[in-house]
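>>> Fold the stuff below for me.
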Amino acid sequence: MAQKILSKTKTARKLTKNEKHRITIANLVLIPSVIKNYIDTLVKVYRPTFKYKLKVEFFYYIITTIIRRQNTYENKTLENIPVALNATILKGIKSDYNEYIDWLIEQEVIFKAENYEPGHSSNKYCFSDFILSSLKDDSSPEIVEMEALASDTVIVSKSIQQSPVYKENEHLLKWFDDKLVIDFEGAKNYIQDLVFYENGYFDFTHRKVHWKHQISALHNKVFHATRNKESDFRLHTVLTSLKKIFKPFVTYNGQKLIGYDLKNSQPFFLIFLIDSIISNNDIINNILDRIYNKKEIKSFMLQKLWERLCTEDFREEYAVFKNWVLDGRIYENMTGIITPDQHLGSFYTYKYNERLKYKVREIHDSSRNTMKGVFFTLLFCGIKTKDKHYHTFKKAFPNLVAVMDIFKMKNNADFSRILQNIESECIIDYVTRKIAKEYPEMPLFTIHDSISTTENYAEILKALIPQYIYEYTGLIAKIEEEKWKKHDFQIDYKKRLELYPEWYTYNGF
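Now for the predicted structure:
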């Protein structure tokens, strides 16, 4: 956020237009060499005639931004999904950015998704079939520099230490250095023949393109960090986008990493949210001010919440639900009111896919994991959803669901932002900051609600996490240890094939 600059007479100087809209981008980015070479050749043969001087690095920036946005938690299947580009950032870098995008479309490097609705959604882009086929044959990355894009409005940070979020998160980001290493060859070999992963038997061709990009970023020390108050406020790094199958190959200073997850984290922070509203906790008031920036919306919402929270029916439901959460068995207890769908040895749910515009089946290896998926749907679905599990849960906890729906009255995404903001402030700004102050030599890495360190500090970290979560929330948290160990999905597949051959025959595997 821009700050006022005061003269010696304490008179505020009016900020220039450039100072108000300065943009920071990373200097080093990874681009698949096959795409870079193709663009370089096209520029030579079909040189663009733009209004302003051509900067080929901006082509690289657009391509790597699409890859990075496809390589997110939301895109779990790591498909070639259409992703939006931030027009404000693009325009800040190059005022004629549309000419660059149009040229890439004309040269069939990318294409614009057809489901764009003017005034209702942003333009979205993905790679052409030709580029995809090339990536499948050769997805080796190349490091390129973005320094040529620096200007009065653009700051090019040459290291993670120069990123805008480094100073406020130094206690975590300072550990992204040469000691953070991935066994690159081991990771590549591990996925070379992988065909079974996360309870599914898939064609991993495009996933492997993204996977190689993930491990290459870590291997080549292309570190980045972002944290945006306007969205989830989570700290995003090269580790938060790294798939769990690569965790065993990561070490720090030659030591393996051990992590601790907050069990049932989203339900846990939901309990903290409700308790804080009842007690008028300033922490929650500040977060609500951030999410609901219009006072009348927040005021009306709080009035509706109080009307519901003060009822005897709500208090009775809430006591049961709170006990489920703090006992650490919410998902197990949910099976008592929701019968998980099961067929031929596997559990599954149907989840509406916004991109495909229809429900897709998600397979789970246990009823607990099935209920975890169901609960996330309960938390983040729209108020008018037709999801059968939502309505089953609502019959059992009508007042609790009514409270959750109040947070979604303006936009159902607001509710997820609230819980993610609470999680981030708790884990990033309180728990890890307190630990770093007490043990400044302890390496700390976060992946949202999970905190990891090296083996020699694991027991200390294990003891401190629940202590400081309690200080922040007043609630006793349960944590689970996660050793960054190998998961032999190929062996898991063979075992399941022996146990449930009819399921794999039924599904054509």
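>>> switch to C-alpha atoms for all contacts and neighbour counts from now on
Noted.
>>> helix or strand right after the helix or strand that contains residue 418?
Per DSSP states H and E: residue 418 is located in helix 413-424. Per DSSP H and E, the first helix or strand lying C-terminal to helix 413-424 is helix 432-438.
>>> and this one, so I can compare the two:
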Amino acid sequence: MNYTLTEPGLLKKIAKKDQERRLVAQHRTEHLSKWLKQNDFLMNKEAALGYLDGSYKDNSKSYHKRLDFILNFENYLIKYSREGDDDRFHSIFTRMPSDLKQFVRFGDKKIVEVDITNSQPLFLVLLLEEIRSIHQDHIQSSLSFKELKKRIKHTLSSYINNSNKDSYYNISKYKIDTNRLSNNISTILSKSLETLDFTDVLLFKKLVIEGVIYEHIEKVLLESNAVWKKDEQYFTKLYNKGKGIQEENSFSTPRKCVKTVMLNALYSPPNTKGLKAINDLKKEFPSLFTIIDAIKGKQSTDFPIYLQRMEAKFILDICSKRIHKQNPKLLLISRHDSLSTTEKHSKHLQCIMQEMLKNYLEFPVKLKREAW
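I've put the predicted structure just below:
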């Protein structure tokens, strides 16, 4: 059931908070927020409502969620922010269900999205490559623990909006403790000079760059029976935190299944035991997960947030900002790991992003274009 707020005092407080969020977003990401005007984007509401009636009539929750976005499209356009621990730019296009994008136009122009394939694994590879380089220096030059920690902390800070002591994320409640993270990594590197050989890390990098990481994991987990197929569905056991038990989860495709396993392995607490799929995945990439579990330490929630902020800094503060500086009249819409523009300019956007990513990551990256 939907409720409509009518209390004047509460509405005033909400409006004031929305305005404060917009001002922060405009200050930090004006090159993106400037496009979110009510008259620039149009939604074909008649077609969207017809689609809704045909696709979600038996799913009340999904129906009403989408109905809200359709009916309030113009009002939601001007509700955007860039605050929170993920450092992302949040707008109607990051909140709106993806299947409604097809009904949105920029004036009369179609919109095309350029998406970074396997975005967070790519940024993970970038971080791991830096750690591997520091580890090699540590072996060859016998860096002291203090020197090792200093280099790792500098690396961690450089990839997120955390390096400037006066920056937003150093003076807000969302600051990531890079000192703790660097201490965790330095400790594991110091203790594992012989056992941490990075062979499987290099394999992981190769698979991610080639865009076949999930196909590889699928093969490994199907062979070990950690993932199994039944009646055209794919199953694995995952931990249900709310219930405190392991339970079977079903997926329509093997990719969705192994991607969920991978995300659980990356982001769950390092002491997760008894989950065959995660344990078998960690056996395939032992050094990789030794480092990841060290980074997570006891506060495992910092790690996914750190990767999101690596992604956000590149997409929002490096890539899109440079593109806007070169092409100030080019429409830019950000959606987490993607940028969108009008169909006419989408190939140009893809070429620029491709080049910037290659220079930033120092290895080639696959991008895909998809029409809204």
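>>> Which part of the second structure matches the helix holding residue 418 of the first structure?
Counting by TM-score structural alignment, helix 413-424 of the first structure falls onto residues 301-312 of the second structure.
>>> hey, where'd the strands end up in the stretch 151-300 of the first structure?
Listed from the start of the chain, the stretch 151-300 of the first structure has strands (DSSP state E, counting those that start in this stretch) covering 154-157, 180-182, 196-197, 200-201, 225-226, 236-237, 250-252, 255-262.
>>> what range in the second structure does the fifth one sit on?
What that stands for is strand 225-226 of the first structure. So strand 225-226 of the first structure sits over residues 80-81 in the second structure, by TM-score structural alignment.
>>> Pull the number of nearby residues for the aligned partner of residue 343 of the second structure in the first structure.
For residue 343 of the second structure, the aligned residue in the first structure is residue 455 (criterion: TM-score structural alignment). By other Cα atoms under 10 Å, the residues close to residue 455 of the first structure number 17.
>>> Residue 469 of the first structure now?
Other residues near residue 469 of the first structure come to 20 when the count uses other Cα under 10 Å.
>>> Give the aligned equivalent of it in the second structure.
Under the alignment (TM-score structural alignment), residue 469 of the first structure maps onto residue 357.
>>> try residue 307 of the first structure
Under the alignment (TM-score structural alignment), residue 307 of the first structure maps onto residue 190 of the second structure.
>>> could you list every residue that touches the match of residue 469 of the first structure?
Taking Cα atoms under 8 Å, 6 or more residues apart in numbering, we find residue 357 of the second structure in contact with 363, 364, 365.
>>> Where does it fall, secondary structure wise?
Short version: residue 357 of the second structure belongs to helix 346-361, going by DSSP H and E.
>>> quick check: angle from that helix to strand 111-116?
20 degrees (axes from the mean of the first three to the mean of the last three Cα atoms, to 10 degrees).
>>> what range in the first structure does whichever helix or strand comes after helix 346-361 of the second structure sit on?
Using DSSP H and E, the helix or strand that follows helix 346-361 of the second structure in sequence is strand 367-371. Taken onto the first structure by TM-score structural alignment, strand 367-371 of the second structure occupies residues 479-483 there.
>>> And the matching stretch, how far out from the chain middle?
Distance of stretch 479-483 of the first structure from its chain centroid, counting by Cα atoms, centre = their mean, to the nearest Å, is 20 Å.
>>> Counting neighbours, show which residues of it come out buried.
The neighbour-count check on stretch 479-483 of the first structure (16 or more other Cα atoms under 10 Å) flags 479, 481, 483 as buried.
>>> gap between the last one and residue 416 of the first structure?
Distance check for residue 483 of the first structure against residue 416 of the first structure: by Cα to Cα, to the nearest Å, it reads 28 Å.
>>> any idea how far residue 208 of the second structure is from the residue nearest to the spatial centre of the second structure?
Centroid-nearest residue in the second structure: residue 308, 4.6 Å away (criterion: Cα atoms, centre = their mean). From residue 308 of the second structure across to residue 208 of the second structure, the span is 17 Å (Cα to Cα).
>>> what's the helix holding residue 418 of the first structure in contact with?
Helix 413-424 of the first structure is contacted from outside by 231-235, 265-266, 269-270, 273, 284, 287-288, 291, 379-380, 404, 407-408, 448-449, using Cα under 8 Å, 6+ apart.
>>> mean per-residue distance, that helix to the second structure?
With mean Cα distance after the TM-score superposition for the first structure, helix 413-424 of the first structure departs from the second structure by a mean of 0.6 Å once superposed.
>>> cool, and stretch 461-468 of the first structure?
Relative to the second structure, stretch 461-468 of the first structure is 0.9 Å off (mean Cα distance after the TM-score superposition for the first structure).
>>> I'd like the distance between residue 275 of the first structure and residue 320 of the first structure.
Distance from residue 275 of the first structure to residue 320 of the first structure, counting by Cα to Cα: 14 Å.
>>> Could you do residue 432 of the first structure as well?
In terms of Cα to Cα, residue 432 of the first structure sits 31 Å off from residue 320 of the first structure.
>>> Tell me which of those two has more neighbours.
Neighbours per residue, other Cα under 10 Å: of residue 432 of the first structure and residue 320, the larger number sits with residue 432, 25 against 11.
>>> what about the more buried one, distance to residue 363 of the first structure?
35 Å.
>>> And residue 478 of the first structure, by the same measure?
27 Å.
>>> Looking for the alignment partner of residue 254 of the first structure in the second structure.
Per TM-score structural alignment, residue 254 of the first structure is aligned with residue 108.
>>> For burial, what's the neighbour tally of its match?
Residue 108 of the second structure: 11 surrounding residues under other Cα under 10 Å.
>>> now swap in residue 250 of the second structure and tell me
Residue 250 of the second structure has 18 nearby residues by other Cα under 10 Å.
>>> mind listing what it touches?
Residue 250 of the second structure touches 233, 234, 235, 236, 257, counting by Cα under 8 Å, 6+ apart.
>>> Tell me the secondary structure at the equivalent of it over in the first structure.
Aligning on TM-score structural alignment places residue 250 of the second structure opposite residue 363 in the first structure. On the three-state scheme (DSSP: H, G, I helix; E, B strand; the rest coil), residue 363 of the first structure is labelled strand.
>>> just to revisit the earlier point, wait, doesn't the match of residue 307 of the first structure sit right on residue 146?
No - between residue 190 of the second structure and residue 146 there is no contact under Cα atoms under 8 Å: 11.0 Å.
>>> Of the two, which one has the most company?
Higher neighbour count among residue 190 of the second structure and residue 146: residue 190, with 18 against 10, using other Cα under 10 Å.
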